[in-house]
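K.L.:
Pasting the sequence and the predicted coordinates here, then a few questions.
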Amino acid sequence: MIWALAFALWITLAAGLYLALSRDVVRIVIGLGLLGSAVNLALLGSGRLEATQPAFIAVGAQALGTAANPVPQALVLTAIVIGLALMCFSLLLVVALVRRTVADDVRALRWAEPPADDPVQPPWSADESLTP
């Protein structure tokens, strides 16, 4: 079971990293969601997947024993809920951005850079090529 989880973790991590390094805004958001899922799989794997006993400590015992650890499971459940809400909100923002700019390429969104006379942030130089 742990090998299947490790394989799923690495496949999810590789797919998320590949999509997050893309120039398409929607792919970037989906890639970041997949990276979050890979972290959830890693947390879930840390909680003893093979154990079938409930997580109850017997009277007078000091340790959990061979039961599954409920803390990683609770963390993953919470992270799934938060990650889903964040993914929905991010995709909504991306759809609004694509509708407003009619472009989904990251390099086509250079108009969002600060102006040249902005004292707080360095300006975008016109020397940068917009082509790959």
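P.N.:
Received the coordinates, thanks. This structure is a prediction, so every number in the text was calculated from the model and none was measured.

K.L.:
CA atoms for contacts and neighbours, from now on please.
P.N.:
Noted.

K.L.:
check contacts around the spatially most central residue of the chain.
P.N.:
Centroid-nearest residue in the chain: G36, 2.8 Å away (criterion: C-alpha atoms, centre = their mean). G36 sits next to G83 when contact means C-alpha atoms under 8 Å, 6 or more residues apart in numbering.

K.L.:
Comparison target, given below:
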Amino acid sequence: MEFIISILAGVLFSTAIYNLLQKQLLRVIIGTVLLSHGAHLFILTMGKLKRGAPPILTEEGGPYTDPLPQALILTSIVISFGITSLLLVLAYRTANENDTDNMEQLRGNENE
């Protein structure tokens, strides 16, 4: 199971890098979203996907799951949601002000 999720995280990373290198602002934003989702899966996989009881200590012994990867992922989801909303607002404002979302035209390259 960890192998499949590792492959899925790699596919998300490669798709994210491809989108980050595009010329349109929306594709760059989609690339950052995919990169954060790949990081979430990577953190979850590094925390080992094992089943067990919730980490509530009782007198009975047993396998417990580690709550730290889930806590890190929840924090990362909140941060990536904030960053995504900020990037979408900035891209919307930039497209309205400049009438384009092409990165080459926004840089002011004169050879086009």
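P.N.:
Yep, it's here. Every value quoted in this text rests on a predicted model; they were computed, and no experiment measured them.

K.L.:
TM-score for this pair?
P.N.:
After superposition, the two chains reach a TM-score (TM-score structural alignment, normalised by the length of structure 2) of 0.86; 111 aligned residues with a C-alpha RMSD of 2.1 Å.

K.L.:
can you tell me the helix or strand for the residue nearest to the centre of structure 1?
P.N.:
G36 of structure 1 belongs to helix 25-45 when assigned by DSSP states H and E.

K.L.:
which residues in structure 2 does the helix or strand following that helix align to?
P.N.:
Per DSSP H and E, the first helix or strand lying C-terminal to helix 25-45 of structure 1 is helix 70-101. Using TM-score structural alignment, helix 70-101 of structure 1 lines up with residues 67-98 of structure 2.

K.L.:
still on that earlier bit, the inter-axis angle of the helix holding G36 of structure 1 versus helix 70-101?
P.N.:
180 degrees (axes from the mean of the first three to the mean of the last three C-alpha atoms, to 10 degrees).

K.L.:
before we move on, the earlier item: starting at the chain centroid, how far to the match of helix 70-101 of structure 1?
P.N.:
Distance, stretch centre to chain centre, for stretch 67-98 of structure 2: 9 Å (C-alpha atoms, centre = their mean, to the nearest Å).

K.L.:
count of neighbours near A20 of structure 1?
P.N.:
21 (other C-alpha atoms under 10 Å).

K.L.:
With the one 5 residues further on instead?
P.N.:
A count of nearby residues for V25 of structure 1, using other C-alpha under 10 Å, gives 23.

K.L.:
how near is it to T12 of structure 1?
P.N.:
19 Å (C-alpha to C-alpha, to the nearest Å).

K.L.:
go on, E128 of structure 1?
P.N.:
33 Å.

K.L.:
Pick out whichever of these two has more residues nearby.
P.N.:
Applying other C-alpha under 10 Å to E128 of structure 1 and T12 shows that T12 carries more neighbours, namely 21 against 7.

K.L.:
Quick check: closest non-adjacent residue to that one.
P.N.:
The spatially closest residue to T12 of structure 1, leaving aside those adjacent along the chain, is A38, at 5.6 Å (C-alpha to C-alpha, 6 or more residues apart in numbering).

K.L.:
residue contacts, that neighbour?
P.N.:
A38 of structure 1 touches L9, W10, T12, L13, counting by C-alpha under 8 Å, 6+ apart.
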